[in-house]
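S.K.: only geometry, no sequence info:
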């Protein structure tokens, strides 16, 4: 049985890059206005209808084993009980393994049937704790708006036409991705099974072992190689590959969570050394930026400094390629026939025998 983390504040598991990215997002001109307009356009009922579809509400008689597991997670993370009912949990029929916490005033959790089929009980516990962690941070409004943008696209939201769309979208998705790193920490705290938590990412990335075997340690080595290996150009490609994704790659999440566990922070919290609700202190933005530096350095390393050089080298490579292609074309072309004696032929006086 996992230890109940009585009165734990979400600040205890928030990733510094999450806080830094959210502050940067909030600093965008017009951001608060966009949030109000999107929330007002869809409303609480609208967002439920949008995301629920044919989903089934979990309860004591509806998927009772999953309901009991959810109650354990609520107990472990000490869901606030003062006049607050627990977020509703739904199961949606889809083979894609996924889960989400969405909503404005009354957020709820949706987990796919594909997730339940893929993961064992402890791994399902991790996913439920992740989503509860999202809700306990109090930022599901922003997450819901990010999902709306992903579902409908920026062009389908004319109310955003007055702001710089791409910077807004990139900043929103960057925060959305980093918020997953916070939720992963909540997931590990909710399961208190580090290897089971990390195994979740291995299965989400590669599926069940079926009649074969899967190796968590090999997967963690792969995650480390992805994060730390490669050239500056590789770092640029990684940034481009993730810029418009709603989630970080599973290897990145596994590596970041494993690093957090190895740092001793996870054990300290389980041992009782955590921030309690009501005792949170506002951190200066510079502290969040400083703490986030290690994360972004590991993720992008020297990419920012190298972008200019990469673009220059790419332009040179294209120019050289075109020169080479032109030279090859000239070399392959047949030599021109010598003109007949006398004046060169003209269209009015074609060459003849």
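M.R.: Looks like it arrived, so ask away. Note that the structure is a prediction, hence the values are computed from the model and not measured.

S.K.: going forward, measure contacts and count neighbours with C-alpha atoms only.
M.R.: Noted.

S.K.: Which residue ranges of the stretch 101-250 of the chain form strands?
M.R.: 108-112 (DSSP state E, counting those that start in this stretch).

S.K.: can you give me the helices for it?
M.R.: 113-118, 121-136, 140-152, 165-191, 194-206, 216-228, 232-242, 250-262 (DSSP state H, counting those that start in this stretch).

S.K.: Export those as JSON lines, with columns for distance to residue 3 and mean neighbour count.
M.R.: Formatted as JSON lines, the helices of the stretch 101-250 of the chain follow (distance: least, CA to CA, whole Å; neighbours: other CA atoms under 10 Å):
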{"stretch": "helix 113-118", "distance to residue 3": "24", "mean neighbour count": "18"}
{"stretch": "helix 121-136", "distance to residue 3": "14", "mean neighbour count": "25"}
{"stretch": "helix 140-152", "distance to residue 3": "26", "mean neighbour count": "18"}
{"stretch": "helix 165-191", "distance to residue 3": "9", "mean neighbour count": "23"}
{"stretch": "helix 194-206", "distance to residue 3": "14", "mean neighbour count": "19"}
{"stretch": "helix 216-228", "distance to residue 3": "25", "mean neighbour count": "16"}
{"stretch": "helix 232-242", "distance to residue 3": "36", "mean neighbour count": "16"}
{"stretch": "helix 250-262", "distance to residue 3": "17", "mean neighbour count": "19"}
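
S.K.: Alongside the first one, take a look at this:
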């Protein structure tokens, strides 16, 4: 069966990584005390807790268990040229998905049932692609640190708590920047910017009842209006105040950002390069691909 999207053979993270992600990661690596806070947090809670909690409370997706979701995962991994992680579905009323990468353990992705109920299959694949972006960009260590700081702040020693408080704003800034790279991974996985933007729209104001009534073009116009109105000096200050304590950029900002990148030469070049590489690979195997 013909593959429905362009597989990006040999795709590297730096081929789509957002410049803000690169800048924030470099800044984070230079922070003093980072190693100490990691040791304290891992010593008090431990990564194993998260792994055991997940496998005890979720359903592992496979060819035998929720095979349609498993196929969406496999296709997204093929497109992004990434080894397939484990995918779990977890019963939860808050629409969310997250990725966890432990040292020496196979990484896994978790999607809440409420998010699945909100989205179409194509949009679910966009969410999977976004989470795979964290793995492709090797965000795992810092994602673990962010999760542990948020969950363990009350259990730290005084020294650990002070360091965690100092690092929290930098960690949150990094997480928000990393999300932009992962939205790009979602676009590469689906190769349809409207699908990615639709996910963001539904996260902003959707529900299983309202989702079919939402107008994506109106939401994109809203995103552009917000972008324009916050471009002044005062607007930038207000935007920073809005996002300073958030773990994700505002949905309208993410939609505007992905809308821009989808029409960029960088994105088009990645797809064209992927087509050329895939055509070359299929010809070597004696296969034919109709682009």
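M.R.: Great, that's in hand. Computed from a predicted model, the values in this text were never measured in an experiment.

S.K.: before we move on, back to that, out of the helices of the stretch 101-250 of structure 1, which comes closest to residue 15 of structure 1?
M.R.: Across the helices of the stretch 101-250 of structure 1, residue 15 of structure 1 has its closest neighbour in helix 165-191 (4.8 Å, CA to CA).

S.K.: elements contacting that closest one?
M.R.: Applying 3 or more CA pairs under 8 Å, 6 or more residues apart in numbering; DSSP states H and E, we find helix 165-191 of structure 1 packed against helix 16-26, helix 64-76, helix 121-136, helix 140-152, helix 194-206, helix 250-262, helix 265-270.

S.K.: So what touches the fourth one?
M.R.: Surrounding helix 140-152 of structure 1, the residues in contact under the criterion CA atoms under 8 Å, 6 or more residues apart in numbering are 35, 38-39, 101-104, 107, 134, 169, 172-173, 176, 246.

S.K.: distance between that helix and the chain's centre?
M.R.: Distance of helix 140-152 of structure 1 from the chain centroid (CA atoms, centre = their mean, to the nearest Å) equals 13 Å.

S.K.: next one: the longest one
M.R.: When distances are taken as CA atoms, centre = their mean, helix 121-136 of structure 1 is centred 16 Å away from the chain's centroid.

S.K.: What residue, apart from its backbone neighbours, is nearest the residue nearest to the spatial centre of structure 1 spatially?
M.R.: Centroid-nearest residue in structure 1: residue 247, 2.0 Å away (criterion: CA atoms, centre = their mean). Distance criterion CA to CA, 6 or more residues apart in numbering; nearest residue to residue 247 of structure 1, sequence neighbours excluded, is residue 177 at 4.9 Å.

S.K.: so who does the one you found touch?
M.R.: So residue 177 of structure 1 contacts 245, 246, 247, 248 (CA under 8 Å, 6+ apart).

S.K.: And these, which of them are buried?
M.R.: Buried subset of the contacts of residue 177 of structure 1 (neighbour count, 16 or more other CA atoms under 10 Å): 246, 247, 248.

S.K.: Next up, the contacts around the last one.
M.R.: Okay, so that is residue 248 of structure 1. Neighbouring residues of residue 248 of structure 1 by CA under 8 Å, 6+ apart: 177, 178, 180, 242.

S.K.: Pull the most distant pair out of those.
M.R.: For the contacts of residue 248 of structure 1, the maximum inter-member distance is 13.5 Å, found between 180 and 242 (CA to CA).

S.K.: Structure 2: matching residues for the longest helix anywhere in structure 1?
M.R.: Taking DSSP state H as the criterion, structure 1 has its longest helix at helix 303-332. Using TM-score structural alignment, helix 303-332 of structure 1 corresponds to no residues of structure 2.

S.K.: which parts of that helix are buried?
M.R.: So for helix 303-332 of structure 1, counting by 16+ other CA under 10 Å, buried means 303, 306.

S.K.: just stretch 97-105 of structure 2 next, same as before
M.R.: For stretch 97-105 of structure 2, burial by neighbour count (16+ other CA under 10 Å) applies to 97, 98, 99, 100, 101.

S.K.: Correct me if wrong: residue 8 of structure 1 contacts residue 75.
M.R.: No: applying CA atoms under 8 Å, one finds residue 8 of structure 1 not in contact with residue 75, separated by 11.3 Å.

S.K.: on that earlier part again, nearest to residue 186 of structure 1, of the helices and strands packed on helix 165-191 of structure 1?
M.R.: Residue 186 of structure 1 lies closest to helix 121-136 among those, at 5.3 Å (CA to CA).

S.K.: Onto which residues of structure 2 does the closest one map?
M.R.: The aligned range for helix 121-136 of structure 1 is 121-136, by TM-score structural alignment.

S.K.: Comparing the matching stretch with structure 1, how large is the average distance?
M.R.: Stretch 121-136 of structure 2 differs from its equivalent in structure 1 by a mean of 0.7 Å after superposition (mean CA distance after the TM-score superposition for structure 1).
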